[in-house]
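Q: Sequence unavailable; structure follows:
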C-alpha cells in the first residue's frame, strides 16, 4: 500500500506579493524531496519589497518553475496530497502551475481529511508539539512534511 503523500510550501508574503520560495513533498516510499523555487518575474512586487526574503539566493539556488512542475508531475500524478491546512497552499500550487499554463497533477487536501478522529485544532497542536519535540524549525518545508509524516505514523497510517 502506498503511503499518504504530504506537501509543505514556504512562501513570501508582503502587502504586494504572495509566492512560493521553497517546497517539500513526500514520495510513495516515505522519502522526501525539497527544492528552493526561483520566482517568476510576474510574482515579484513592483516596489521590490520582499520582507526578509533573499531574492538573490532564490534566483541563484532556486529551480525554475518548469523544472519543479516536471518533478511534481513525475512524483505526485493523480494523488491526493495532504497539507497542514494552515497556509495558502492551494493558491501557491495554482501560482506554480499557472506560471506554465498547466493544471496541477494532484489534489490538495488538509491533513484533517486523512486523520479524521481529531479536530483540526488538536491536529495542529499535536503537529506543533512534534516539531518542538524533534527540534524542527517550522519555516523549513521539509520539517513541515516530516511533522505530518510523524502525525500520520502516530495515527497508524504508515507501516514504517
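A: Structure's in. What do you need? Because the structure is a prediction, the values reported are computed rather than measured. Numbers count the residues shown, from 1 in each chain.

Q: drop to CA atoms for contacts and neighbour counts, all remaining ones
A: Fine.

Q: now the residue of the chain most remote from its centre, what's its secondary structure?
A: Going by Cα atoms, centre = their mean, the residue of the chain most distant from its centre is residue 47, 26.7 Å out. At residue 47 the chain is in coil, as set by DSSP: H, G, I helix; E, B strand; the rest coil.

Q: which stretches of the protein form strands?
A: Per DSSP state E, the chain carries strands over the ranges 5-13, 18-26, 32-36, 80-83, 107-110.

Q: ok, and here's another one to check against it:
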C-alpha cells in the first residue's frame, strides 16, 4: 500500500458558479502532478464580464479538461483522495467529471477523516503553519497538496520520510 493521496483545486468564480482552473494531486509514491485546466466553451458564461478567468493563460498553458479527467482517473481511480475541506474541491470534482459525462472513479473526503484526534480547526491551523514554515504559496494547488503531505508525515502517517524527502 502506498502513501495517502491528496488533491487540491484552484478555481475561479463565474456568474453561474465556480470553474476549476488548476489542480494538483499526489500519487501513491509521493510524487505530485499539477495541471492547468482549459475550460470547455460551454462552461463559460456568454458575457465575458461574468467571470474572472484569464482565458488566454488557461488556453495557452492548460490541458483539455477531458485529458485531465482521464489522467486523474488513471492516477487516482479506486482509492480515497483527501482534500483540506476548505474549498469546494469535492463539488468541483463531481461537476468536472459529470460535465464530461464521466463517473468520479475515486472517493473524496476531508483530511480530518485521515488524521484522527485533531479537530478540523486545529488541522487547518497546523496546515497553515506548515505552509508558512515552508514558504508555500496558498493560492497554488501544488502548495496545498504538499502541505497535506507534510501534515500526514508530521502526524506519523508517512513513515520513513525525512523533511527533505517530501
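A: Cool, got the structure. All values reported here derive from a predicted model rather than from experimental measurement.

Q: Among the strands of the first structure, which comes closest to residue 68 of the first structure?
A: Among the strands of the first structure, the nearest to residue 68 of the first structure by Cα to Cα is strand 32-36 (7.9 Å).

Q: So which other helices or strands are in contact with that closest one?
A: Helices and strands touching strand 32-36 of the first structure, by 3 or more Cα pairs under 8 Å, 6 or more residues apart in numbering; DSSP states H and E, are strand 18-26, helix 141-154.

Q: so what secondary structure elements neighbour the shortest one?
A: Using 3+ Cα pairs under 8 Å, 6+ apart as the contact definition, the elements that strand 18-26 of the first structure packs against are strand 5-13, strand 32-36, helix 89-98, helix 141-154.

Q: Can you give the distance from it to the centre of its chain?
A: How far strand 18-26 of the first structure lies from its chain's middle: 5 Å, per Cα atoms, centre = their mean, to the nearest Å.

Q: And for stretch 71-86 of the second structure?
A: 8 Å.

Q: Please identify the buried residues of stretch 10-23 of the first structure?
A: Neighbour-count burial for stretch 10-23 of the first structure, counted by 16 or more other Cα atoms under 10 Å, picks out 10, 11, 12, 17, 18, 19, 20, 21, 22, 23.

Q: what does it contact?
A: With contact meaning Cα atoms under 8 Å, 6 or more residues apart in numbering, stretch 10-23 of the first structure is reached by 7-9, 34-39, 43-45, 49-51, 53, 58, 92, 95-96, 139-142.

Q: one step back: now distance to residue 77 of the first structure too, for the helices and strands packed on strand 18-26 of the first structure, in CSV please.
A: CSV is the format used below for those (distance: least, Cα to Cα, whole Å):
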stretch, distance to residue 77 of the first structure
strand 5-13, 11
strand 32-36, 15
helix 89-98, 14
helix 141-154, 18
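
Q: Deepest in the core, which of these is it.
A: Most buried of those by mean neighbour count (mean count of other Cα atoms under 10 Å) is strand 5-13; its value is a mean of 23.
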